[in-house]
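Asks: Model the structure of this input:
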Amino acid sequence: MKSTEILLTIKLQHMLFIDPKRVRLLKEIQQCGSINQAAKNAKVSYKSAWDHLEAMNRLSPSPLLERNTGGKNGGGTVLTSYAKRLLQLYDLLEKTQDHAFKILQDESVPLDSQITATARFSLQSSARNQFFGKVARQRMIDSRCIVDVDIATLSEPLQVSITTKSSARLKLITEKEVMLMCKAPWVKMTKQPLENQTNQFPVTIKSINEEEAILVFEDSGMEFCATITQPNQWEIAQQIWLHIDPEQIILATLE
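Replies: All right, here's what the predicted structure looks like:
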């Protein structure tokens, strides 16, 4: 596979603010506390280093450097808290760029869904069941906000129960993309459908072992993982019912 190098450049007021060379210079200053030594370490002249720093400071909303007059070495130059956060942001953006390029190479990832693409390469969770959908509607029942989420592979919406504060914090509106997570122990299995049960779907056991079963929706091929305690009462190809409590589904979204 060919190696890929993506160089991140940030401009402010249509002028170069920061790029890999300037990041290297700031990081060297952070390490050694001296512009002169940082320039040597970054393999640029002192004048070139100073010109870069001056250009950044002119554009920066906050100062990037400050003199440290104390200390056993008689002082030096240190980064401000803003400059340190700038370096952290730059590193974060570089990782995001790398994830984005990996997404481009994986044709199974839809590029019209920000949350799907982001979660695919950036989010790690202990929840075995992770799905994506869109908010269909919201309503209040017994002081809880019930969110109906349309998932393309399900015949009916999945209901999620959250607090009103959570709904407001997530800024949920109709058609907003969301991610749903459900741990395997929260997925229940029964041989017959239950009365007045929410989030109840017919499925077939695809595989099974002493700890868990993989349940598949025959129409869509969508799979759920469920933890089991009595493996002897279940068998492969058995048609059963899957149940998920609306309060045992975690809802996530992007701003």
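Asks: alpha carbons only for contacts and neighbour counts from here, please
Replies: Fine.
Asks: all strands for the stretch 151-255 of the chain, in order.
Replies: Ranges of strands within the stretch 151-255 of the chain are 158-162, 177-182, 187-190, 200-208, 212-216, 223-227, 239-244, 250-252, based on DSSP state E, counting those that start in this stretch.
Asks: now the ones you listed in TSV, with mean neighbour count and distance to Asp112?
Replies: Shown next, in TSV, are those (neighbours: other CA atoms under 10 Å; distance: least, CA to CA, whole Å):
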stretch	mean neighbour count	distance to Asp112
strand 158-162	22	22
strand 177-182	21	11
strand 187-190	18	30
strand 200-208	19	28
strand 212-216	21	26
strand 223-227	21	23
strand 239-244	20	29
strand 250-252	16	18
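Asks: To compare against the first, here's the next sequence to fold:
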Amino acid sequence: MTSDRIDPSHEALELGGSVWFKAGAQTLGGASRIALLAAIGETGSITSAAKAIGMSYKGAWDAVDTMNNLAGEPLVVRSTGGKGGGGTILTPRAVKLIDTFRAVEREHRRFLERAGAAIEGFATDWDLIGRIGVKTSARNQLYGTVSAITRGTVNDEVSLALPGDHTIVAVVTHESTETLGLAVGAAAFALIKASWVVLFVEDEAGAPLKLSARNQLRGTVQSVKRGAVNAEVSLLLDGGAVITAVVTNQSVDTLGLVEGGIAVAVFKASSVILGVKD
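Replies: Coordinates of the predicted model:
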């Protein structure tokens, strides 16, 4: 199943805007009406001007009537007689309006270019703001990308690649996989309660631990905060992520957990809750 979600970090973010003139609470004209005025000035005909800018004949006449009314003075007038039999011309006020609009539009375009440069990287920042805004009781919130999905009879095994070349595995139902739109390459976050994390200390040889728990994350003890009975121990992983476990004070002493030491955080795949940004 493919996900229809759009990851904003992969979408180009652009700043847009438009300029228009207003008369009181009503809009006198924007780019399309100014373009109509300019085309009338060039062609001498509302019909030809409408065709030139892709506007209907009726729409052009309605726009002209509206602009004349809102401006408080004629912008477009019909001339009569003459060798060509007359036509449609712009008043000096309309010519000045076109020049003014184009000057304002140039400044507006420069503003957008400067503002656009200021938001470089904003898409990534916005994605991060969304992630850090998640409220949950789980102490550990790890963000990564789905690297593999293995389908089983009832449940799916989902692997999440984390920064620092770490991978954690979660077991979720088929329904959850589909509801969350999980697919390889999709962004997701993992929630693990600190009480579900068990800490181990490797032997001097650093041999891999032989445990049934799928997730084993090796890190450096960043802090040990003791309470009356339990202690909160945080490990700093390669890549910058931090995972925290709650263990007894006796376990801290038995394992010799101190800041700067090495330990392994272990938790079962069934203890991992996956989520995605809506």
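Asks: So for Ile29 of the first structure, which of the strands of the stretch 151-255 of the first structure sits nearest?
Replies: strand 250-252 (39.2 Å; CA to CA).
Asks: mean per-residue distance, that closest one to the second structure?
Replies: Here strand 250-252 of the first structure, set against the second structure after superposition, deviates by a mean of 0.8 Å using mean CA distance after the TM-score superposition for the first structure.
Asks: That strand aligns to what range in the second structure?
Replies: On the second structure, the counterpart of strand 250-252 of the first structure by TM-score structural alignment is residues 273-275.
Asks: again with stretch 76-95 of the first structure
Replies: Following TM-score structural alignment, stretch 76-95 of the first structure has no partner segment in the second structure.
Asks: same for the longest helix anywhere in the second structure, what does it pack against?
Replies: Secondary structure of the second structure read by DSSP state H shows that its longest helix is helix 92-118. Here helix 92-118 of the second structure touches helix 31-43, going by 3 or more CA pairs under 8 Å, 6 or more residues apart in numbering; DSSP states H and E.
Asks: Pull up the aligned stretch in the first structure for the helix it packs on.
Replies: Using TM-score structural alignment, helix 31-43 of the second structure pairs with nothing in the first structure.
Asks: by how many degrees do that helix and helix 92-118 diverge?
Replies: 130 degrees (axes from the mean of the first three to the mean of the last three CA atoms, to 10 degrees).
Asks: What residues of helix 31-43 of the second structure count as buried?
Replies: Within helix 31-43 of the second structure, the residues that count as buried by 16 or more other CA atoms under 10 Å are 31, 33-41, 43.
Asks: helices and strands around it, which ones?
Replies: Helix 31-43 of the second structure packs on helix 46-53, strand 87-90, helix 92-118, going by 3+ CA pairs under 8 Å, 6+ apart.
Asks: Pipe those into TSV and attach mean neighbour count per row.
Replies: Shown next, in TSV, are those (neighbours: other CA atoms under 10 Å):
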stretch	mean neighbour count
helix 46-53	18
strand 87-90	18
helix 92-118	14
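Asks: could you dump those to CSV with distance to Arg226 of the second structure?
Replies: Putting these into CSV (distance: least, CA to CA, whole Å) gives the following:
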stretch, distance to Arg226 of the second structure
helix 46-53, 74
strand 87-90, 82
helix 92-118, 45
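Asks: Please name whichever of these is nearest to Thr27 of the second structure.
Replies: Using CA to CA and comparing those, the one that lies nearest Thr27 of the second structure is helix 92-118, at 13.6 Å.
Asks: average offset between the very next helix or strand once past that closest one and the first structure?
Replies: Using DSSP states H and E, the next helix or strand after helix 92-118 of the second structure towards the C-terminus is helix 122-132. Here the mean offset of helix 122-132 of the second structure against the first structure after fitting is 3.9 Å, by mean CA distance after the TM-score superposition for the first structure.
Asks: Val198 of the second structure: which of the helices and strands packed on helix 31-43 of the second structure is closest?
Replies: helix 92-118 (44.9 Å).
Asks: now the longest helix of the second structure and helix 122-132, what's the angle there?
Replies: Counting by the same axes, to 10 degrees, helix 92-118 of the second structure lies at 60 degrees to helix 122-132.
Asks: these two touch, right, Met67 of the second structure and Gln26?
Replies: No: look at Met67 of the second structure against Gln26 with CA atoms under 8 Å: they stay out of range, at 10.3 Å.
Asks: Between the two, point out the one with more neighbours.
Replies: Met67 (23 against 10; other CA atoms under 10 Å).
Asks: so where is the helix or strand that contains Gln30 of the first structure in the second structure?
Replies: Using DSSP H and E, Gln30 of the first structure maps to helix 20-32. Under TM-score structural alignment, helix 20-32 of the first structure has no counterpart anywhere in the second structure.
Asks: Are there helices or strands packed against that helix, and which ones?
Replies: helix 35-41, helix 46-59, strand 76-79, helix 81-105.
Asks: want to throw the ones you listed into JSON lines with distance to Gln230 of the first structure?
Replies: Shown next, in JSON lines, are those (distance: least, CA to CA, whole Å):
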{"stretch": "helix 35-41", "distance to Gln230 of the first structure": "64"}
{"stretch": "helix 46-59", "distance to Gln230 of the first structure": "65"}
{"stretch": "strand 76-79", "distance to Gln230 of the first structure": "60"}
{"stretch": "helix 81-105", "distance to Gln230 of the first structure": "40"}
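Asks: Which one of those lies nearest to Glu66 of the first structure?
Replies: The nearest among those, by CA to CA, is strand 76-79 at 5.6 Å.
Asks: in that closest one, what's buried?
Replies: Using 16+ other CA under 10 Å as the test for burial, strand 76-79 of the first structure gives 76-79.
Asks: which one among these gets closest to Leu86 of the first structure?
Replies: Out of those, the member with the shortest distance to Leu86 of the first structure (by CA to CA) is Leu79, at 10.2 Å.
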